[in-house]
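Q: Sharing a model that was predicted from the sequence below.
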Amino acid sequence: FARGGHVGLGEYPEILRIASNPEKEFAAVIWHSDVTWREEPSLGSILRGVVIPETGGDTCFASAAAAYELLPDEIKSQIDDLHAIHDFTKSIGEKFNDEERRELQEKYPPARHPVVRTHPETGERSIYTNGYHTDYIEGVSPEESEKLLALLEKAIMSPTVQFRLKWEVDTFVMWDNRSAQHAVAADFYPDERIVERVTIIGDRPF
């Protein structure tokens, strides 16, 4: 398993505890694949429910391969050969000053990945951009990058490509980060929700 970076769980650095409560609202509510900011992002993830709210807090999963297949052909041809920059600090940048952010970027340098990833085992093509970590798309204007990223996020958000998991304590779920994205339903405030995650070491996207 991969280590949880600077936020591993004590003597178990490979375990990342993800908590939402009145002081830290709605963690992981943006659609994403895990740790795409690494040069070699995780192959998959395993998540366990620890504290589950009485109502809400489901995790929604989307097939990024199905979302790609449903794109218009002209969009596919536009994005098939593009690459994007993924930055660890994109989703947490507001929590740090400029110097702290630079230090984090030195420790976890931004990574360059294809906008459309090919699954190394199935050959499927999948959307590989996300709202948490994808900073911009190379080779297009900032305005076009923003437009394309919004379009791809909208494709992932389509209910036609989704599965919704209702949690219980000690529910375990495992998924393939190479072809799936996920997000938490932000519908359980002010209840507490805690899950623990490990990620499986992967390889470089192509």
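A: Alright, I've got the coordinates.
Q: From here on, just use CA atoms for contacts and neighbour counts.
A: Will do.
Q: biggest helix in this structure, by residue count?
A: In the chain, assigned by DSSP state H, the helix with the most residues is helix 142-156.
Q: What are the boundaries of the helices in this structure?
A: For the chain, the helices defined by DSSP H cover 64-69, 73-79, 98-107, 142-156.
Q: Which neighbouring elements make contact with the first one?
A: Just to be clear, that refers to helix 64-69. Helices and strands touching helix 64-69, as assessed by 3 or more C-alpha pairs under 8 Å, 6 or more residues apart in numbering; DSSP states H and E, comprise strand 125-127, helix 142-156, strand 180-184.
Q: any chance of the helices of the chain in CSV, with distance to S126 too?
A: Output for the helices of the chain, formatted as CSV (distance: least, C-alpha to C-alpha, whole Å):
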stretch, distance to S126
helix 64-69, 4
helix 73-79, 11
helix 98-107, 27
helix 142-156, 10
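Q: Single out the most deeply packed of these.
A: helix 64-69 (a mean of 23; mean count of other C-alpha atoms under 10 Å).
Q: structure B:
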Amino acid sequence: PPLTPFDHVDPASRALSHPDPRAFLANATSIVQLTPHLGEEVRGVNLATLDNDGRDQLALEVARRGLVVFRDQQDFIDRGPDFYLEWGRHFGRLHIHPTSGHPDGYPEVHLVYRDANATYNFERENRLTSTTWHSDVSYELQPPGLTTFFLVSAPETGGDTAFTSQIAALKRLSPQFVAFLRTLKAVHSGFEQAQYSRAGNRGGVVRREPVENVHPVIRRHPITGEDAIYVNRQFTRRIVGLKKEESDAILNLLYDHVDKSADIQARVKWQPYTVVLWDNRITAHSAIVDFAGTGERRHGARITPQAERPIPA
């Protein structure tokens, strides 16, 4: 059955009234912006020891920067799945992925795995590129907000994750076109993902029947008030009320805009014990599968709290 609706309280809202909403970074030894539009890299802050106020402030920082990379987080990663669940629940109701693997007894921990096995390289063998920009499980009625991800095994080189700012992407469009986009809604579907899994290409698990939901093409962030494009090539299928050719033309223009705009993107290289947090409401991302053929593997875990139903802009 579809997931039941719930009332989401964004923890970043509590940090807005804090006298120093970046106090959790007080011990940082380095804070470097990845790009002017998106992302920052932090060293010297132990995520595992943040109290509730610090976690609230972290949520606000991720909402404002879209993406924050924390290095040297062995303490966080070594604490294991019980800690991951406690961590994630601070930021929202934990999502159980309908088709992915998970550690035994911890379905809320979404595993990402790829090695030299052809099963995990189906996309690369059948497409010119494995790059697929997306916002995670956008087909849910209440898709994810703040998301936490780390790798436990990474190739010696390659296997980066690319991110793009859907806020910056929107700002590049002409005002007249944006005004039109604000009137539109789009269908996001999990059916193809379920079909792909049932075909055995990524393990064959389908825990619940797939769903479709309708979301605004432009959504508003509840904390920052920023507007962002909210369609993606992986899960968005059509614009409501338009003929197929019209819908395809608009969606493909937006997809191509996101694909080609390297000047609003950031790329994360996976050093040991790196933990990355991003806001799925205002960013898109893609794994860079450039290590196929090396015999190495890329194995990680994601904690994916859900957020509010997308707010029309």
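A: Yep, it's here. Since the structure is predicted, the reported quantities are computational estimates derived from the model, not experimental observations.
Q: Let me see the TM-score of these two.
A: The TM-score (TM-score structural alignment, normalised by the length of structure 1) is 0.89; 200 aligned residues with a C-alpha RMSD of 2.1 Å.
Q: how many other residues sit next to the aligned residue in structure 1 for T148 of structure 2?
A: Matched by TM-score structural alignment, T148 of structure 2 corresponds to I46 in structure 1. Counted with other C-alpha atoms under 10 Å, residues neighbouring I46 of structure 1 total 15.
Q: residue contacts, the closest residue to I46 of structure 1 other than its chain neighbours?
A: Spatial nearest neighbour of I46 of structure 1, chain neighbours left out: M174 (4.4 Å); criterion: C-alpha to C-alpha, 6 or more residues apart in numbering. With contact set as C-alpha atoms under 8 Å, 6 or more residues apart in numbering, M174 of structure 1 has these partners: G44, S45, I46, L47.
Q: If we use 10 Å, what do you get?
A: By C-alpha atoms under 10 Å, 6 or more residues apart in numbering, M174 of structure 1 lies in contact with G44, S45, I46, L47, R48, R197, V198, T199.
Q: of all the residues you listed, which two lie farthest apart?
A: G44 and R48 (13.8 Å; C-alpha to C-alpha).
Q: Buried residues, stretch 285-297 of structure 2. List them.
A: Of the residues in stretch 285-297 of structure 2, H285, S286, A287, I288, V289, D290, F291, A292, E296, R297 count as buried by neighbour count, 16 or more other C-alpha atoms under 10 Å.
Q: Can you get me the centre-to-centre distance for that stretch and its chain?
A: Computed by C-alpha atoms, centre = their mean, to the nearest Å, the separation of stretch 285-297 of structure 2 from the middle of its chain amounts to 18 Å.
Q: and the gap between the match of T148 of structure 2 and K76 of structure 1?
A: For I46 of structure 1, the distance to K76 of structure 1 (C-alpha to C-alpha, to the nearest Å) stands at 31 Å.
Q: now do W167 of structure 1
A: 35 Å.
Q: and R204 of structure 1, how many residues sit next to it?
A: A total of 15 residues lie near R204 of structure 1 under the criterion other C-alpha under 10 Å.
Q: no, scratch that, I was asking about Y113 of structure 2
A: By the criterion of other C-alpha under 10 Å, Y113 of structure 2 has 17 neighbours.
Q: I'd assumed R302 was in contact with it.
A: No. Shown here, Y113 of structure 2 and R302 do not form a contact pair, counting by C-alpha atoms under 10 Å, at 11.2 Å.
Q: shared neighbours of those two, anything?
A: L151.
Q: The helices of structure 1: which one's closest to P120 of structure 1?
A: Ranking the helices of structure 1 by proximity to P120 of structure 1 (C-alpha to C-alpha) places helix 64-69 first, at 12.9 Å.
Q: so how far does the closest one sit from its counterpart in structure 2?
A: The superposed helix 64-69 of structure 1 is, by mean C-alpha distance after the TM-score superposition for structure 1, a mean 0.4 Å from where its aligned residues fall in structure 2.
Q: What span of structure 2 is that helix aligned with?
A: By TM-score structural alignment, helix 64-69 of structure 1 lines up with residues 166-171 in structure 2.
Q: distance between the matching stretch and the chain's centre?
A: Stretch 166-171 of structure 2 sits 16 Å away from the centroid of its parent chain (C-alpha atoms, centre = their mean).
Q: Could you do stretch 220-233 of structure 2 as well?
A: Taking the mean of its C-alpha atoms, stretch 220-233 of structure 2 sits 13 Å from the chain's own mean (C-alpha atoms, centre = their mean).
Q: In structure 1, what range does that stretch match?
A: Counting by TM-score structural alignment, stretch 220-233 of structure 2 corresponds to 118-131 in structure 1.
Q: intersection of neighbour lists for G44 and R48 of structure 1?
A: With C-alpha under 10 Å, 6+ apart as the test, G44 of structure 1 and R48 both reach M174, V198.
Q: burial count for Y132 of structure 1?
A: 23.
Q: what's the burial count for the aligned residue in structure 2 for K90 of structure 1?
A: Using TM-score structural alignment, the equivalent of K90 of structure 1 in structure 2 is E192. Residues near E192 of structure 2, counting by other C-alpha under 10 Å, number 12.
Q: now do R55 of structure 2
A: 21.
Q: Look up how far F180 of structure 2 lies from it.
A: Computed as C-alpha to C-alpha, the R55 of structure 2 to F180 of structure 2 distance reads 37 Å.
Q: Tell me which residues are up against the longest helix of structure 1.
A: Contacts for helix 142-156 of structure 1 (C-alpha under 10 Å, 6+ apart): 30-32, 61-71, 75, 78-79, 84, 115, 127-131, 134-141, 157, 161-162, 180-182.
Q: what range in structure 2 matches it?
A: Residues 244-258 of structure 2 are where helix 142-156 of structure 1 lands when matched by TM-score structural alignment.
Q: Tell me how far the matching stretch lies from the chain's centre.
A: Distance, stretch centre to chain centre, for stretch 244-258 of structure 2: 21 Å (C-alpha atoms, centre = their mean).
Q: Have a look at how far, on average, that stretch is from structure 1.
A: Using mean C-alpha distance after the TM-score superposition for structure 1, the mean distance for stretch 244-258 of structure 2 is 1.5 Å.
Q: hey, where'd the strands end up in structure 1?
A: According to DSSP state E, structure 1 carries its strands in the segments 8-9, 12-20, 44-51, 59-63, 83-86, 111-114, 116-118, 125-127, 134-137, 162-165, 172-176, 180-184, 193-200.
Q: can you redo those strands as CSV with distance to S145 of structure 1?
A: Output for these, formatted as CSV (distance: least, C-alpha to C-alpha, whole Å):
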stretch, distance to S145 of structure 1
strand 8-9, 33
strand 12-20, 30
strand 44-51, 27
strand 59-63, 22
strand 83-86, 9
strand 111-114, 14
strand 116-118, 14
strand 125-127, 14
strand 134-137, 5
strand 162-165, 25
strand 172-176, 26
strand 180-184, 20
strand 193-200, 29
